[in-house]
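Participant: Got a predicted model here, sequence first, then my questions.
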Amino acid sequence: MTGNDTRRGIMLMSLTMLIFASQDGISRYLADQYNVILVVMIRYWFFAAFVLTISARRAGSIRQAAATEQPVLQIFRGLLLAAEVCVMVLAFTLLGLIESMAIFAAYPLIVAALSGPLLGETVGRFRWLAIGVGLIGVLIILKPGFGVFSPYALIAVLSAAMFALYSLLTRYAARRDSAATSFFWTGIAGAVGMTVTGIWFWEPMTPTDYLWMLALCITGALGHYLLIKTYETAEASAVQPFAYLQLVFVSIIGMTVFGETLAVNVMIGAALVIAAGIFTALRERRLARA
């Protein structure tokens, strides 16, 4: 049941985004040392255990959590998210945390743009205006045609598009399956898919890096747990704008830990993307209440 404590929900969302930003930083470090698929595979093992625990508690049993009338859709969703995580971590290593997350922040706008043709939802002119502004922000970040465009940026764009599709499929699946069922298949299908793929890339880690891998798994599970608690505490539309704090925290980690720089074009473009995303979230909240 969703609560109505908006202030506590905002605090929880802010803490959640700090934990997810830490997870991104650890992911980048480990992916610099080892194969991306290996890192994501181990992360998914821990995530699957967490998913089994949460889904069984919410649905009553694992069998009830797994019950679905649309198994192909649910399995595809899980595999898609696992692939998206791999693509995003790869972007961290090739493009850096800051630019990757600045581009990825546009995914809610992609969801808004595609919710009409794919889900039959109404997209008004104000949402299209916000989508256009966000697109301009992404183009400012990418800087196409200025001689310094990095093709690695397209990997971050692909990641945002993949996560937007995953979000849309999750909305579609929710029409017939519970949140516990979708959560179950997200973790289990992803873990199975990553194991089948990642086991071929196995390599031993140093003792220190095993500790970092444990930290990555813990931050992943803790972040998802706090996100669930956030949505139980306050309305999603009220706390969603604060999800953009992840970009702020990631930027701090990128600059202080990895020596990245916050370019002016990234700052301006990210500001436009965030403003458009917040406007879209607030607009949806107002329409829902109306």
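Facilitator: Yep, it's here. Note that the structure is a prediction, hence the values are computed from the model and not measured.
Participant: C-alpha from now on. contacts and neighbour counts both.
Facilitator: Will do.
Participant: Assign a three-state SS to Gly259, would you?
Facilitator: For Gly259, the assignment made with DSSP: H, G, I helix; E, B strand; the rest coil gives coil.
Participant: in the stretch 1-150 of the chain, which spans are helices?
Facilitator: 6-33, 36-59, 62-66, 71-95, 97-104, 107-119, 125-142 (DSSP state H, counting those that start in this stretch).
Participant: need these in TSV with mean neighbour count and distance to Phe163, can you?
Facilitator: As requested, these are exported to TSV (neighbours: other CA atoms under 10 Å; distance: least, CA to CA, whole Å):
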stretch	mean neighbour count	distance to Phe163
helix 6-33	21	16
helix 36-59	21	16
helix 62-66	18	22
helix 71-95	21	6
helix 97-104	27	9
helix 107-119	19	7
helix 125-142	20	16
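Participant: Minimum distance to Val273: which of those helices has it?
Facilitator: Taking CA to CA, helix 125-142 is the member of those nearest to Val273, at 4.3 Å.
Participant: The structure to be compared is supplied as follows:
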Amino acid sequence: MALSMMSFIGMSVGSREMAATMSIRQVLFFRALVGFVVILLVARSLLPEIRQMQKVPLHVARNVVHFTAQYFWTIGVVLLPLASVFALEFTMPIWVTLFAWLILRERISRPRLLATAGGFLGVLVIVRPGIGMVDPAAGLVLLAAAGYGLSLIMVKNLTRHCSPGAIVVWMMLIQLPLGFLASLTDWQPVHFSAVPWMLLAGIGALSAHFCQAQALKRLEASVVIPIDFLRVPMAAVVGYYAYGEAIDLWVFLGGAIILLSNFQAVLAERRDSRAKLHGPAARQDRVAGAGTWLRRASQSTKPP
């Protein structure tokens, strides 16, 4: 998780530095280009699965949504303090819950409903409507979080048919030409001095998601979510020393409300799952299953 947080912040710093000399559409293109080169070097074993061309329309739809979300997120990285971007991005679980209800017809539990309300309250604390002009870039980051949430729902569907590695390869194959075509509409001269920032942004993007996935394999979500929130103070420190950004306590307060709302929902759902696993109904099912096995064993005519 430490590597994941460092990678996310590295990606945002690399993207901001690239945007100083090129358009945001070029930033997305070169970030995808670096990721594509890395994938070619390490993912040759996935080529047979890619050739099967499973769920290509869903891959395309997912990556159009994800690419658009990245565009909005990068605008936020350029225009807003880094800590504000990461705090607003933590609203993504709210959007995942909403889209899971709308698209997958999943039931919204009471803890998730309370987490959604808490997340909305946290957003109000961060943007503080009525206290001056609300920055439009904050709205774009919220749209980006919604796009990431919808993208995750599509990924959940894709994982029924494709391996995670293949999903990442398709992401690079689709988003690279999307980024290239978008960059042609606002192409700026590219200087050699931007190459290190391209590498930082592109490798950081792949490393962030890979390390986060590895952490989720080894830790429960209730552990990962609080650790991941440390991105906000880390980003505030980087923004303060690298860009002279003021540290806004309202961002920390709003982000903490969003974090705690989601954290409580995860804990409540874990308690419910344990209760179902060890409750009276589960014990009755296990006893019934054992009884069925014993009856079948006693009726067997095979010698021991």
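Facilitator: Structure received. Keep in mind that this is a model prediction, so the values were computed, not measured.
Participant: before we move on, back to that, could you dump the helices of the stretch 1-150 of the first structure into TSV with distance to Thr233 of the first structure added?
Facilitator: Below are the helices of the stretch 1-150 of the first structure laid out as TSV (distance: least, CA to CA, whole Å):
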stretch	distance to Thr233 of the first structure
helix 6-33	5
helix 36-59	16
helix 62-66	23
helix 71-95	26
helix 97-104	26
helix 107-119	22
helix 125-142	27
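Participant: Would you mind confirming that Ile240 of the first structure is in contact with Ala281?
Facilitator: Small correction: residue 240 of the first structure is Gln, not Ile. Yes. Shown here, Gln240 of the first structure and Ala281 form a contact pair, counting by CA atoms under 8 Å, at 7.0 Å.
Participant: returning to what we had before: nearest to Ala189 of the first structure, out of the helices of the stretch 1-150 of the first structure?
Facilitator: Comparing the helices of the stretch 1-150 of the first structure by their distance to Ala189 of the first structure (CA to CA), the top pick is helix 71-95, with 5.0 Å.
Participant: so that closest one corresponds to what in the second structure?
Facilitator: The counterpart of helix 71-95 of the first structure in the second structure, using TM-score structural alignment, spans residues 56-80.
Participant: Quick one: end-to-end length of stretch 220-238 of the second structure, please.
Facilitator: Terminal residues of stretch 220-238 of the second structure are spaced 28 Å apart (CA to CA, to the nearest Å).
Participant: For that stretch, which outside residues touch it?
Facilitator: With CA atoms under 8 Å, 6 or more residues apart in numbering as the test, stretch 220-238 of the second structure has contacts from 1, 5-6, 9, 81-84, 86-87, 215-216, 245, 247, 252, 255, 259, 263, 266-267.
Participant: one more time with 7 Å, if that's ok
Facilitator: 1, 5, 9, 82-83, 86-87, 216, 247, 259, 263, 266-267 (CA atoms under 7 Å, 6 or more residues apart in numbering).
Participant: Could you tell me how many residues sit around Gly291 of the second structure?
Facilitator: By other CA atoms under 10 Å, the residues close to Gly291 of the second structure number 12.
Participant: you'd agree it is in a strand?
Facilitator: No. Membership of Gly291 of the second structure in a strand is not supported by three-state DSSP, which gives helix.
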